[in-house]
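Engineer: Could you work out the structure for the sequence below:
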Amino acid sequence: MIKSALKTFNKDVLQQFPTIDINLSSVLFDIHNKKRSIDDLFPFFLDCAKSIYPDELCEELLSNNKLSCPPLWYLRTRKLKRRFVYHAGPTNSGKTHAALERYMSAEKAVYCAPLRMLAAEIYQRCNAKGVLCDMLTGEEQLFGSGSPDEPANHLSCTVEMADCSGYEIYDVAVIDEAQMIGNSERGFAWTRVLLGLPAKEIHLCGSKIAVDVVKKIVTSIGEEIEVKYYDRLLPLVTLKDSLGGEFSKLRPGDCLVAFSRNNIFQLKALVEQYTGYHCAVVYGGLPSVMRLKQAAMFNDKLSPVMVASDAIGMGLNLNIRRIVFYSVEKFSEGEKSILSSVDAKQIAGRAGRYQSQYDHGEVTTFFPKHMPILKKLLSQKDNNIKQAGISVSLELLEEFAKEFPQTPMHQLLKVFENVHQFDNNYFLCNGKLDEQKEISYALRNMGLSLEDLYMFSLAPVNYNSFVCTEALHMFARCYSEGKPVTGGLLRKAIGWPLPSVTAVAGLKLHELAHEITDLYLWLHMRRPEMFIHPGTARVLQQHLVSTMNQSLLPHSKSHRKRHRHRHN
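Structural biologist: Now for the predicted structure:
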């Protein structure tokens, strides 16, 4: 059928050129002038094949039913009879604590974290309590015993690193922040562990908005689920008034929330100017080790006030007395929009953490004009998540490659996008797929195997930074030539040595450099024989973190004296 469609497509192009579709005509001219590749004809061929054989094409591609049925992607796990418990509740309700108690008491268990910081926290907590635990993230592997030859029975990992092959079966698994299953960028990672994690007992922790979709999926594969609901442990009070735009009204234990990196540093300077308190900062671009350092300074009152982005929404234990929204708008995909009620509640709920020094949490706004909006967001009923995210696996791509030999990866991804037929429980994470298409297209002429291209397409890259994407291309080019990717190339990629940090712009350079070292370590975890200098990457990270930490500390004695005077 596919060969027949190809014959018809070739005949139509030869007979109708140049009176064919103007877009196809343009591509053909570019191919003739060596400005484009013949691979760029593939979408036109696929449209032709679908118009001639619409049913047959899908039937051939979906003949084993795997593409349309994600549960069948994990056949070994389907042989298990798993039991699920969903712990549903708001922030600071004790839901995760209950699941972790079961995790630590199990003989063999895995914890799946949304962030490296949380994976590290559970790793440290387990080992401190005498429960030997290993840690696995995209960039790092640690062993509770200190030796890879003695793996522990407990593992704390980021959700993307959980093993769903079905070869190793756990007694208990914990999947944290389960509502992320509906996220358009990362939701597929939660769907993957929901369907594929080989554990006899699986505990999910998250918001109530994901309960219905999880129940639908679990029951659809013939497994049982129990839902436990939790209420917030300490009250959260929405204050009547805002701060009236006055920085002087900020007090120890306050966290001022903004959604722009530049705003955060401007606000930090203003808070310190008008209050005399040193101000901690937390935002997404800050390396996780620094976020933990800043959080510790805030909790220990060395920096009694914090300015943060929505990065505080998960993964940090903060002793916040009051959340103050500097803004209720954030940029998403280049456009400014009002916060969702889910995000507003997640952030506001960080105030009044259980077992902190405060007996309740408070939330307000910095400007009076935002107060009515915030009150509406916090009182609004949240919409339930309807579908779980899905993305393409390497195994599916390899099956497509058998049907379309010599077809480059970015075109195979387009096939997947065009012919996938999920039921109503699932949606395609187009954001992730677009990133994979972009990277695989950029690397298409390097002679990389499909497996290697797939690996590079999943690499953690800041797509908004030319420096980061160029570093990925440098690493891939060296790798494709069969040369070891050395610490020397890593230094070149980050422009080492970097200039000293004298302003926010200098700090940004260090943040991007840290992201590139993370990328190198991520690739080392998957191809250690080619990315051969992880030690160099870690030493560079230590230098970068040290420099950035120094730039965020109070510098003058007068500032410290004033801080102590006002705080006391």
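
Engineer: Every contact and neighbour count from this point should use C-alpha atoms.
Structural biologist: OK.

Engineer: what separates K483 from M446, distance-wise?
Structural biologist: Distance, K483 to M446, by Cα to Cα, to the nearest Å: 13 Å.

Engineer: What of C157?
Structural biologist: Counting by Cα to Cα, the gap from C157 to M446 is 32 Å.

Engineer: Compare those two (neighbour count), which wins?
Structural biologist: A count of neighbours by other Cα atoms under 10 Å puts C157 above the other of C157 and M446, at 28 against 16.

Engineer: Contacts for the host helix or strand of that one next, please.
Structural biologist: Assessed by DSSP states H and E, C157 sits inside strand 154-158. Surrounding strand 154-158, the residues in contact under the criterion Cα atoms under 8 Å, 6 or more residues apart in numbering are 104, 107-116, 119-120, 122-123, 131-138.

Engineer: number of nearby residues for E60?
Structural biologist: Neighbourhood size, E60 [other Cα under 10 Å]: 13.

Engineer: State the helix or strand in which it lies.
Structural biologist: E60 is part of helix 54-61, with elements assigned from DSSP H and E.

Engineer: Could you list every helix and strand in contact with the helix or strand just after that helix?
Structural biologist: Sequence-wise, the next helix or strand downstream of helix 54-61 (DSSP H and E) is helix 75-78. Applying 3 or more Cα pairs under 8 Å, 6 or more residues apart in numbering; DSSP states H and E, one finds that helix 75-78 contacts helix 187-196.

Engineer: compare with the first, here's sequence two:
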Amino acid sequence: MTEPTIAPDTASEDAIGALNAYLQQYHATLVTTEGSYAVSVQGQIKVGKRTVPYHLVPDAGFLGKTGKWRKLDAAERLALVQLRWNDEARERLEAQLLRCAGQVMTLANEHRVDPQSALNALQAKYELARLRCELALDRIAALVATRAAASQAEKTRNAINLSLYPESFTLAAGMQRHFIAVLGPTNSGKTHAAMEHLAQAKTGVYLAPLRLLAMENYQRLLNANVAVSLITGEQRKLHPHASHVASTVEMLNPNRAVDVAVIDEIQLLDDPDRGAAWTAAVCGVPAQTVYLLGALEAKEAIQSLVKRVGGTLEIRELQRKSPLEMEKAPLGSLKNLRAGDVLIAFSRREVLNWRDQAIAQGMSVSAIYGNLSPEVRQAQAERFIDGETQVVVGTDAIGMGLNTPARRVIFTTSSKWDGYAEGTIAAALAKQIAGRAGRFGQHETGYVAGFDGKTHKVIAALLQQKLEPLPSTGFYVAPNLSYLQQIAEASGQERLQALLELFAKHINVHDEFFLPANLSDQIEKAKWLDTLKLPLEDRFLFSLCPVSTKIAMLEQALQDWAECRAKGKQASLLRMEGRGGRNELQFLEDTCKLYSAYAWLSYRMPETFPHGDMAQSLMQSTSEKIDALLQVQNTRHRQQRKPAHKPTHITPPQRSGQPKTGRKPRT
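Structural biologist: As a prediction, the model looks like this:
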């Protein structure tokens, strides 16, 4: 669900302006939800003396599937929006909402319950008014039922009531914490001051969104002579006298008090898949001082969440250290590539395709995409930084966790598959990627371009767009084992699938401040895990194992491993032999994920998965094979194809403060 940018290539600026003006006049925005465009509207109604705000998609507010909408010009889009949303449509919507809110207030007054949580259901900008009215009535009905529920039902509700979720982190809840939000765009220096304070503290923890970032700042603390351990889902480097920990955010230890904590990329609070980890970190990290690093649009969400969990808050807003400029014209041709450029595509296939085309122009290329392990991505980035390669071709994986100081970022497209359809990327993503251009002290000005005229125009519009603040309610929460055990005890339910569904249903109906995280993958795994004779704790752990159900080899391995656990047997680790040919790279990437999953399980069930050290070793050797294969492909293509254009020599980017000679050894 995203808020799209209106930048059709065929419409005139006047037509685009007219559409934007109409939307602004009628307090509306365009959104995409479930593969369709819709108009989302804001306003308020009066119910007695109470003012009730709303932010919804009217029942007639859908404008068509993404593909159909993209074929319309700006004038046709304006006409369709005017048909769907006008004064009469607003009257119909508000009459519908008044009926709903009136029913809520009548029940609230009759049974003396607070209607606010039910009325808050009318604020959900991506959802239909009809469905939110139903939810509002469900919520008030649940509130009314609570007063007359039987003791067993009351016990069940209490077991899964998350109104006291922050207080469940007892150590943090008992501390007087001071939060420092350091907010700004890419290349604004957010990380520097926080890491300096962390390194000087007697004890501390750094929480990263990616293993790659955890590894990078683990090394940063080591270089500052800090006794630090690295703890991620798949990897441990434990210092016997560690005062600090660098870890992924999911690995937070809420029972170890520290002086300073740094939580990176705080705007991921709004991520339905992983945002629950950031909610837990803010609620549960037991530190006297907590740094929250991220984008400016997270400011209101941070203020709301810190107010709820308690503590003092200081906000520091930073500006970009070096200017970022849009090129006057698109790149137009790969013959215009220069050393220090980064090409952006949005799929593995397209990255490898553009890589081959860049090589045909005589360029040496680093390839970076999400399916590569962190070690390979880092190795490819270091080749670029050290001047072994001249350009990078990558996906949005370079937008977070990789130091790839580019002279210029070039978007090969402005569209990306969102799970439903191909659509324009979000402005926040465009800005994050574009922000990689320029680096203070290396490239004083960063430049951004599109490859073709259409892409250039759309990216320029995205970079000018003002980002909407993150919501100040609706923080994602996922159940931990303790919550599931409480639900099981209260309800008598033992199946993991049912417990997860109870958890999600309860938050939807009863609490407007917290929302259930996306548990769909976990529930899918729970369906077959419930068929095995495993205790709840084991089924829960297997359901969390980071294995994609879209890769048959990995899903089968996870099922085999779970069966070994159920039978009390040790799970063997097979050394996967490489395949030659065109699928060799894909096979190695999937194999690396398999070893990673085994390592993840070995830290949690070592008696069943005793070969964790071997898995780590195989992960490393397979990553080295992938990196070497990418380099072989790079060299082979350059030897096979005569460059059509000899690229102008530009000194490749250097690490700040690092000499121009001497490679940093890879690990």
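
Engineer: Just the TM-score for the two chains, thanks.
Structural biologist: The TM-score (TM-score structural alignment, normalised by the length of the first structure) is 0.84; 500 aligned residues with a Cα RMSD of 2.3 Å.

Engineer: who's in contact with F404 of the first structure?
Structural biologist: So F404 of the first structure contacts L412 (Cα under 8 Å, 6+ apart).

Engineer: List buried residues within the contacts of strand 154-158 of the first structure.
Structural biologist: 104, 108-116, 119-120, 122-123, 131-138 (16 or more other Cα atoms under 10 Å).

Engineer: who touches the residue most central in space within the first structure in this structure?
Structural biologist: When Cα atoms, centre = their mean is applied to the first structure, the residue found nearest the centroid is R186 (5.6 Å). With contact set as Cα under 8 Å, 6+ apart, R186 of the first structure has these partners: 180, 389, 429, 432.

Engineer: Could you find the closest non-adjacent residue to the first one?
Structural biologist: Yep, that's M180 of the first structure we're talking about. Once flanking residues are discounted, M180 of the first structure sits nearest to G187: 5.5 Å by Cα to Cα, 6 or more residues apart in numbering.

Engineer: residue range for stretch 523-542 of the first structure in the second structure?
Structural biologist: The alignment of stretch 523-542 of the first structure onto the second structure (TM-score structural alignment) spans residues 601-620.

Engineer: Any idea how far the matching stretch is from the middle of the chain?
Structural biologist: Taking the mean of its C-alpha atoms, stretch 601-620 of the second structure sits 27 Å from the chain's own mean (Cα atoms, centre = their mean, to the nearest Å).

Engineer: contact partners of the longest strand seen in the first structure?
Structural biologist: Scanning the first structure for the longest strand, with DSSP state E as the assignment, gives strand 199-206. Strand 199-206 of the first structure is touched from outside by 80-90, 95-96, 99, 169-179, with contacts defined as Cα under 8 Å, 6+ apart.

Engineer: Quick one: work out the angle between it and helix 187-196.
Structural biologist: On the basis of axes from the mean of the first three to the mean of the last three Cα atoms, to 10 degrees, strand 199-206 of the first structure is oriented at 150 degrees to helix 187-196.

Engineer: host element of the residue lying farthest from the centre of the second structure?
Structural biologist: Relative to the centre of the second structure, and counting by Cα atoms, centre = their mean, the farthest-placed residue is E110 at 43.5 Å. Under the criterion of DSSP H and E, E110 of the second structure resides in helix 87-111.

Engineer: Pull up the aligned stretch in the first structure for that helix.
Structural biologist: Going by TM-score structural alignment: helix 87-111 of the second structure matches no residues.

Engineer: got the buried residues for that helix?
Structural biologist: Buried residues in helix 87-111 of the second structure (16+ other Cα under 10 Å): 89-90, 93-94, 96-98, 100-101, 104-105, 107-108.

Engineer: First residue to last residue on stretch 234-250 of the first structure, what's the distance there?
Structural biologist: Distance between the two ends of stretch 234-250 of the first structure: 22 Å, counting by Cα to Cα.

Engineer: If we go by neighbour counts, what in it is buried?
Structural biologist: Buried-residue list, stretch 234-250 of the first structure, by 16+ other Cα under 10 Å: 234-238, 242-243, 247, 250.

Engineer: and of these, the nearest to K508 of the first structure?
Structural biologist: F247 (25.7 Å; Cα to Cα).

Engineer: what about L352 of the second structure, distance to G492 of the second structure?
Structural biologist: 52 Å.

Engineer: Between the two, tell me which one has more neighbours.
Structural biologist: Regarding L352 of the second structure and G492, a neighbour count based on other Cα under 10 Å identifies L352 as having more, with 18 against 11.

Engineer: show me what contacts the more buried one?
Structural biologist: 367, 393.

Engineer: Relative to A287 of the second structure, how far out is it?
Structural biologist: Applying Cα to Cα to L352 of the second structure and A287 of the second structure gives a distance of 44 Å.

Engineer: just the strands in the stretch 451-600 of the second structure please.
Structural biologist: Listed in chain order, the strands of the stretch 451-600 of the second structure (DSSP state E, counting those that start in this stretch) span 475-477, 514-516.

Engineer: With the stretch 151-300 of the first structure instead?
Structural biologist: For the stretch 151-300 of the first structure, applying DSSP E, counting those that start in this stretch gives strands covering 154-158, 170-175, 199-206, 224-229, 236-238, 254-257, 279-282.

Engineer: now for those, which one comes closest to F143 of the first structure?
Structural biologist: With Cα to Cα, the closest approach to F143 of the first structure among the strands of the stretch 151-300 of the first structure belongs to strand 154-158: 9.1 Å.

Engineer: Mean deviation, that closest one versus the second structure?
Structural biologist: Once the two models are superposed, strand 154-158 of the first structure sits on average 0.7 Å from its counterpart in the second structure (mean Cα distance after the TM-score superposition for the first structure).

Engineer: In the second structure, what range does that strand match?
Structural biologist: The aligned range for strand 154-158 of the first structure is 244-248, by TM-score structural alignment.

Engineer: Can you give the distance of the matching stretch from its chain's centre?
Structural biologist: Per Cα atoms, centre = their mean, the centroid offset for stretch 244-248 of the second structure relative to its chain is 19 Å.

Engineer: try stretch 163-171 of the first structure
Structural biologist: With Cα atoms, centre = their mean, you get 23 Å for stretch 163-171 of the first structure.

Engineer: Pull out the buried positions in it.
Structural biologist: Going by neighbour count (16+ other Cα under 10 Å), the buried part of stretch 163-171 of the first structure is 163-164, 166, 169-171.
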